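In: okay, predicted coordinates and the sequence, questions at the end:
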Amino acid sequence: MRRAAGFDGSRFGANFRLRLAVLLVAILTLGLGAVSYAAFTAGRQLLVPEIDQKAETVGRSLAAQVERALALGVPLSGLVGVDGSFKTVLDANGEFARIALLPAGAGAPAITEGRAVAGGRMVAAPVRFDGREVARIEVTGDPGYAQRILHGLWSDLAVVLLISVLIALELMVLLFGVRLVSALDGVESRIRALRIGDFSRRPATSDASVLGQAAGSLDRAVERERARHERLVARADDVGDAAARAELASVASDTKIFETQDVSATSAESIRAPLFLFMFALEMTRPFMPGYVGALTSDLIPLSPTMAVGVAMAAYMGIVAALQLPLAVQTARWGRGLSFRLGASVAAAGYLTCAVSTGFLMFLAGHCLSAIGFALVFVAAQGHVIDTSRGKSRMRGLAIMVGAIMVAGLCGPAVGGMLAEQIGPSLTYLVISGFALLSLAIGWTIIPLKRAATDAMVSHPAKASSLWTGLSRSPAFGVLLLGCALPAKLILFALCFYLVPMQMAAHGASAAEIGRAQIVYPMATVLLVPVFSHLSKQLDMRMPFVLGGALLTGLACLYILLPAGNWILFAILLQFGVAQAMSITPQAGLVGELASRIGAEDSAFGLYRLVERIGSALGPVVAGLLLARFGFEAALLALGGIVAAGAVVFLFVHMGTRPRSAPVESSVRI
């Protein structure tokens, strides 16, 4: 048995999923990289000639205007309004840096508009009168314009490459089939377990492929070892060999040969694809929705465009917050599959309404419909994972769900921004509605139409009376919710989804540029949340991470005082992402720690999520009021101050209300 525990599975490979993912990424990167390079090269080759051709056309047009004036008897020295006309052309054509009218002789002064630039390509058009050249129009291109266009093209291609890889990884389960991936996981988990001497029973694999058969063979081999062990135990009992019996008991304990593992997280793996597509559709609206709402606001609505955006976003999150608890019960009664289908259908109808909206009120109705659909889909997906898993596999399943949502937040804004810039917001909403329907179609084949057998299967929310009683004994818990959890979500929705898009749009940024900015925050969180979560667990400390995240958020908001244009917004979003990644997991752990002291841990997490939703709903409203009254800089500084102040208040309240018997170290290492 000891030798069997050292089973060598190296010839089967250490990690099938990892190798498959690496192979998929390599193929996509090479293919898309080649296409991107070809597109960039072609764009660079076409751009400069196009600018030269346009400069020549503009030069000839201006020269023709001067020639008409000369034909009417106006001398070059008597031309009026030339500089104003040149300025109008320059303002309308960012690719030009300078336009000049240069007389051929000494009779008239040169007229120039714009700035001289080094390295700019100049195109000249002659001005003729009486068969001779009397002047020329010079149009000088701006070399920085071509660089900006090429930089934007390269950025878009890089974003497309990154997002394509991420989407492919998210949909890998869908591409290769849920059963095949489940069988792959089954073989891999068995090999890993046997390599470390773990002989515990594992969920059977129903797949009939070679992988499924391999998993079954491993299970039968383990069953033979288990039967052999039982025979040895019976023989030791028969002869009364206590030493052998103790040795066999030690082997059983070391190899876990009579233990059974929890069910796998296949349910979460299967639901990941439709959930990702649905969340991807939602995230696509982030870059262009504020500008779209502002354009729909008419004089009939007693709201400024700024406030209209805030109202729309607050209504969305308010509906989601209000429906969380009721739908947790109702989706179990209806069945998670039916609830998911209903939610995706309602959301698709909402997006379609937004696409055809002719005014703000119609858009708001569609936006609220999509909020109802989101609440249904999210609660149904979460309930499906909880219903079909337990123990560690449930935690893994919920982590898979969160991962899909975070990756959707990373991919969606950039794609939505690029689409909105190319085809317009209305058509982009039609595409988004199509993604919601695609999520519905995939979920239809994956999530079974099951209803709860009895009301006993429906998880009712815990009564809040014990929680409120406990809160009176632990003010620190209440301050944690109101001083840390609520401001964290408030500034997230105020800054990332409201203030930054509005500010960038006000400074002339395109929807694609706004979308690229909005991937900075989710990229930081996707990469760093696991790092800070692991570090917090390793150090057994939560309070410093929560406080550090809040103070980093406040410090990031101070960057707005630096005169650096849109780049400072990228720096703010990056540091904000780092700050949120630092505090997300430790803050949830701190909630559980403090709630356990008042004996209301289950209810506390429900309240914690509700407070977060309230903060999400308040964020756009608070930001809209501050923006309209004080401006962008003051609004951002006020929000940063709220976050930092809430964390400081929590620190003092917690230090002042910790149990007297607790040592100082334990009060810090939370």
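Out: Received it, and whenever you're ready, just let me know what you need. Note that the structure is predicted; figures quoted are calculated from it, not measured. Numbers count the residues shown, from 1 in each chain.
In: every contact and neighbour count from this point should use C-alpha atoms.
Out: Fine.
In: not counting its own residues, what contacts stretch 547-564?
Out: 484, 488, 568-569, 571-572, 575-576, 578-583, 633, 636-637, 639-641, 643-644, 647-648, 651 (Cα atoms under 8 Å, 6 or more residues apart in numbering).
In: restricted to helices, list these.
Out: Residues of those located in helices (DSSP state H): 488, 568-569, 571-572, 575-576, 578-583, 633, 636-637, 639-641, 643-644, 647-648, 651.
In: burial check on residue 72, number of neighbours?
Out: When neighbours are defined as other Cα atoms under 10 Å, residue 72 has 9 of them.
In: tell me the contacts of it?
Out: Listed by Cα under 8 Å, 6+ apart, residue 72 has no contact partners.
In: against residue 310, how distant is it?
Out: Here residue 72 is placed at a distance of 58 Å from residue 310 (Cα to Cα, to the nearest Å).
In: ok, second structure coming up, stack it against the first:
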Amino acid sequence: MSLAAPLTVAHEERLYTRPVRRLFVFTLALLLAVQLALSLYAWSLSERALLPEFGRKAQTTGTALAAQLARALDYGIPLQRLEGVPEFFADVLKQNRDLAYLRIVDGSGKALFGSTQAESSAPEQFLDTALPLMHKGQAVGRLHVGVDKNYIAARVRELRYDIGIVLITSLLIAFEILWFVVTLTFTAPMRQILGLMTSMAAGDFRQRAAPEAGAAIAVRLHTLSARINHGFGELVRSAAALRQTSPQQAAHAEPLLQRLRQAYSFGDAAADPAQAPRIVLVRVLSFLFMFAEMLSRPFLPVYAASLPAGAAAGSLHASLPVTAFLLGVALSMPFAGRWSDRMGRRSSYIAGALAVMAGLAVTGLVPDYYALVVARALTGVGYAIMFMACQGFVFDNTDSSNRGKGMALFVGAIMVAEICAPAVGGILADRVGYRMVFLLGAAVALVAAAIAAAVLSKGVPAGVQQTPARQPQSQPPQASLLARLVRNRRFLALSILSGVPAKFLYSGFLIFLVPVLLSGLGLSKSEIGRYTMLYGLSSLALAPLFAHLADRYNAYAPLVAAGGVLTGLGLLPVAWGASGELVMLGIGALGVGQSMSISAQLVLVARVTAQEAQDAGTGPIVGLFRLLERLGAAAGPVATGALAARYGAAHAMAFLGVFALGASLLFSLVFALASRAAGKPAGPPAEASA
């Protein structure tokens, strides 16, 4: 039996760890090679494909305009005396941003009309299309339609950026799908087989949960182990019966039973470690529901503003649908967790996915403003249910030894979706329209529900009702806990001056203001999606680094304060002139700043409420902190929308910078004074749940 543990490590490495690693490397290398080849081919074709397209656009527009001008000439109006041509051309150029100028010249080449003149010193900078203006079969002039080659070059660059974004996001999505499929069909069954074989080799025949029917080898091993376990049980029962009928023979059999008990393990196993690989299921389920929701991030406020709302919405026209979603999340999440505990992770996840699907489908199919607000609230409720189901699944399938890994899988999927979804949604919105992107999100939510129905177990997770931390009767009254937390100045400073502002800025700036401001600057939805990606990239890359630094140097409070100060400084420069680059600076500052502060906030919550947690547990305290954060997130778009309506989007961004800077500096002061008044540093953090 002493060889069981070394054999487990060796078998694990030989049987599936090394083959899976090689499979991943080979498959991803193959995908990368194919994607690079396709991307390079598309890159080379981008300019050759766009130039004729702009030429055809100029030809088509010019033909239509020439026909309208010809009808005016047919009424006997001389070409030189046509009325309203400059205003008409200005409207056409406003509707066709790819056109640089429209100009009419007479037969001698003299310019008669033109809303924008081409630079005569650099005619090579324009792609000029000339069409004759006919009257009674004779050409009396020409209409020139010009396209700026710099605009064409910008479109080519944008197309190439889109190619690069598609390359990155497709590889990330392929990685998520590959990880899910390999884990479900190979890694998890192999670990289960290896666990059963190792247990049996070590003499452990205790009864465990039956493997899934599709795992044939694991089922056979489980059956063999169950028969041996059952056989020992029959032997024990026979010995007990023998004691009643023939005590002397039973005494001879007892040493044999004792040796069997010492050499082997029988009975029921408390837990089955072979089920641990199932926590990877939460990654693909988390990725799918976040991806479905975040597809609309680059344009949702702009789309809302485009729908007629009457006078009821007022300054909240663009922000109210965003707030409805966030308020739905904030108010539903506390109840969603308890409901998921009662109904089971499978049922609750499917219900949440169907709610999200219904909300996104209504958004895409019904172009009505108030239907949009209701649909976004419904989507928020579904989002909260799915989030709590995934988080609960992690807690059900992990313990203190691997819960950190489980939560890392959960949060990692969210970060990957934060990178991929806005970029993909922006590209699709430019090409197929807003409503089709909403319908795509609904389809993704439906796929998530189907996958959950196929891979998650039915019923309520075992042990949920028996876990003391989950029983409300084991906690002090909520009013008593609230009263104690209100008197805790460090908790108040952390919640009101750090946690709430962080979520306020995230929703008010990133979710609401960035699409509005960048759209107003003339950027496409694809560009907005690329800008938004920066937040997810910085969070994914830097959050582990800052968490390590906080742990190593015990610098939780300084990192929380520094993250807020950095965010404020990044948002302020736009006050001196709005530009895409300064908005990108603000997004990057928000991403880096929140990477510094988010994980440190939870550690500080556990530390500064150590005394309250001894009586109430850490869960209710963290739950209250999260509720305050979510309410701050719901307030962000409303307040920012009001600022943007009154002062403009750029000044609203600067106001957010002042708010972030002021809240962070005030947090530093209040927290330091409260810590000094406490008289001693906070103790080690307790385990907290998100």
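Out: Ah, there it is. These numbers come from a predicted model, not from an experiment.
In: out of the ones in helices among the contacts of stretch 547-564 of the first structure, which are buried?
Out: 488, 568-569, 571-572, 575-576, 578-583, 633, 636-637, 639-641, 643-644, 647-648, 651 (16 or more other Cα atoms under 10 Å).
In: what range in the first structure does stretch 552-565 of the second structure sit on?
Out: Counting by TM-score structural alignment, stretch 552-565 of the second structure falls onto residues 538-551 of the first structure.
In: and what of stretch 640-658 of the second structure?
Out: Against the first structure, stretch 640-658 of the second structure falls on residues 623-641 (TM-score structural alignment).
In: off-centre distance for that stretch?
Out: Stretch 623-641 of the first structure has its C-alpha centroid displaced from the chain centroid by 24 Å (Cα atoms, centre = their mean, to the nearest Å).
In: any idea what residue 491 of the second structure aligns with in the first structure?
Out: In the first structure, residue 491 of the second structure lands on residue 477 (TM-score structural alignment).
In: isn't residue 195 of the first structure right up against residue 13?
Out: No: checked against Cα atoms under 8 Å, the pair residue 195 of the first structure and residue 13 is beyond contact range at 11.5 Å.
In: which one's more surrounded, the two?
Out: Shown here are residue 195 of the first structure and residue 13; by other Cα under 10 Å, residue 195 has more neighbours (18 against 11).
In: next, the contact list for that one, please.
Out: Contact analysis of residue 195 of the first structure by Cα under 8 Å, 6+ apart lists 5-9.
In: what's the closest non-adjacent residue to it?
Out: Leaving out its chain neighbours, the residue that sits closest to residue 195 of the first structure by Cα to Cα, 6 or more residues apart in numbering is residue 7, at 5.2 Å.
In: what is the burial count for the one you found?
Out: Neighbourhood size, residue 7 of the first structure [other Cα under 10 Å]: 16.
In: doesn't it belong to a helix?
Out: No: read with DSSP: H, G, I helix; E, B strand; the rest coil, residue 7 of the first structure is coil and lies in no helix.
In: so how far is residue 214 of the first structure from it?
Out: From residue 7 of the first structure to residue 214 of the first structure the distance is 15 Å (Cα to Cα).
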